[in-house]
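Colleague: whatever this is, show me its structure:
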Amino acid sequence: MKFASLAALGLALAGVTAPVAVLAQDAPAPAAAFSIDTPIEALMADERAKAVVVKHLPGIDQHPSYEDFKALSLKTLAPFSQGLINEDVLAKISADLAAIK
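Modeller: The predicted structure is shown next:
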């Protein structure tokens, strides 16, 4: 008798902790959204995002330390840029990246 109630409790808990099934399996995935929090290498991998970044930060992809900072986001890199990537530049890049559809 105790075994049956413990088994029922276990099944009930399993149902609570089981992953929720996705109902809309055929729904299209949303388009990739770029932001100043996106790693720079991901921005540079997309021609539209790269154009935005290079527009505001010409030559960033040619910088001698590019390999060292490409995994960082622009927002993370900003404090180390000696003022080159400031709040104004981040705001402009952010707005242009948001416009990418």
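
Colleague: contacts, neighbours, all on C-alpha from now
Modeller: OK.

Colleague: quick check: the residue positioned nearest the centre of the chain vs Lys70, distance?
Modeller: Geometric centre of the chain, nearest residue: Thr38, 4.8 Å, by C-alpha atoms, centre = their mean. Note on Thr38: its distance to Lys70, by C-alpha to C-alpha, to the nearest Å, is 10 Å.

Colleague: I'd like the structure of this one too, to check against the first:
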Amino acid sequence: MMIMFLALAAAALPQTAPQALPQTAPAASPAPAAAPKYTLDTPIETLAANEAAKAVLNADLPGLLEIPQYEMIKGLSLTQLQPYSGGKLTDELLAKTAADLAKIP
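Modeller: As a prediction, the model looks like this:
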């Protein structure tokens, strides 16, 4: 009975468009930090093509770009190359290289 009364009462009320709430601009959120342009997952040939990234490779991994197998490995990333490096690409060395690559604008 009460539900029927409420339905009748609601039908008797004048129907008006709902009032829009005032719009406020959303609070500005801080811009996300830009992802590094070059990482350990960037192909070696891409790193070698950029002067700053090439300088990082030459400083942190001297001789890598001059090895006879360069043509075979240039499409790999440093992360992909690590298991085939015979222990030469240590986690510490790659961490330093990653940090240096991340500084490149």
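
Colleague: for the residue nearest to the centre of the first structure, give me its contacts.
Modeller: By C-alpha atoms under 8 Å, 6 or more residues apart in numbering, the contact set of Thr38 of the first structure is 72-74.

Colleague: just give me the match in the second structure for it.
Modeller: In the second structure, the residue matched to Thr38 of the first structure (TM-score structural alignment) is Thr42.

Colleague: ok, Lys50 of the first structure next?
Modeller: With TM-score structural alignment as the criterion, Lys50 of the first structure pairs with Lys54.

Colleague: now that match: closest residue in space, sequence neighbours ignored.
Modeller: Ala48 (4.6 Å; C-alpha to C-alpha, 6 or more residues apart in numbering).

Colleague: what count of nearby residues applies to that neighbour?
Modeller: By the measure other C-alpha atoms under 10 Å, the count of residues near Ala48 of the second structure is 17.

Colleague: that one and Glu66 of the second structure, how far apart?
Modeller: Applying C-alpha to C-alpha to Ala48 of the second structure and Glu66 of the second structure gives a distance of 11 Å.

Colleague: which part of the first structure matches stretch 69-78 of the second structure?
Modeller: Residues 65-74 of the first structure are the counterpart of stretch 69-78 of the second structure, counting by TM-score structural alignment.

Colleague: what residues sit buried inside the matching stretch?
Modeller: The neighbour-count check on stretch 65-74 of the first structure (16 or more other C-alpha atoms under 10 Å) flags 70, 72-74 as buried.

Colleague: nearest to Leu57 of the first structure, of those residues?
Modeller: Comparing the buried residues of stretch 65-74 of the first structure against Leu57 of the first structure with C-alpha to C-alpha places Leu74 closest, at 10.4 Å.
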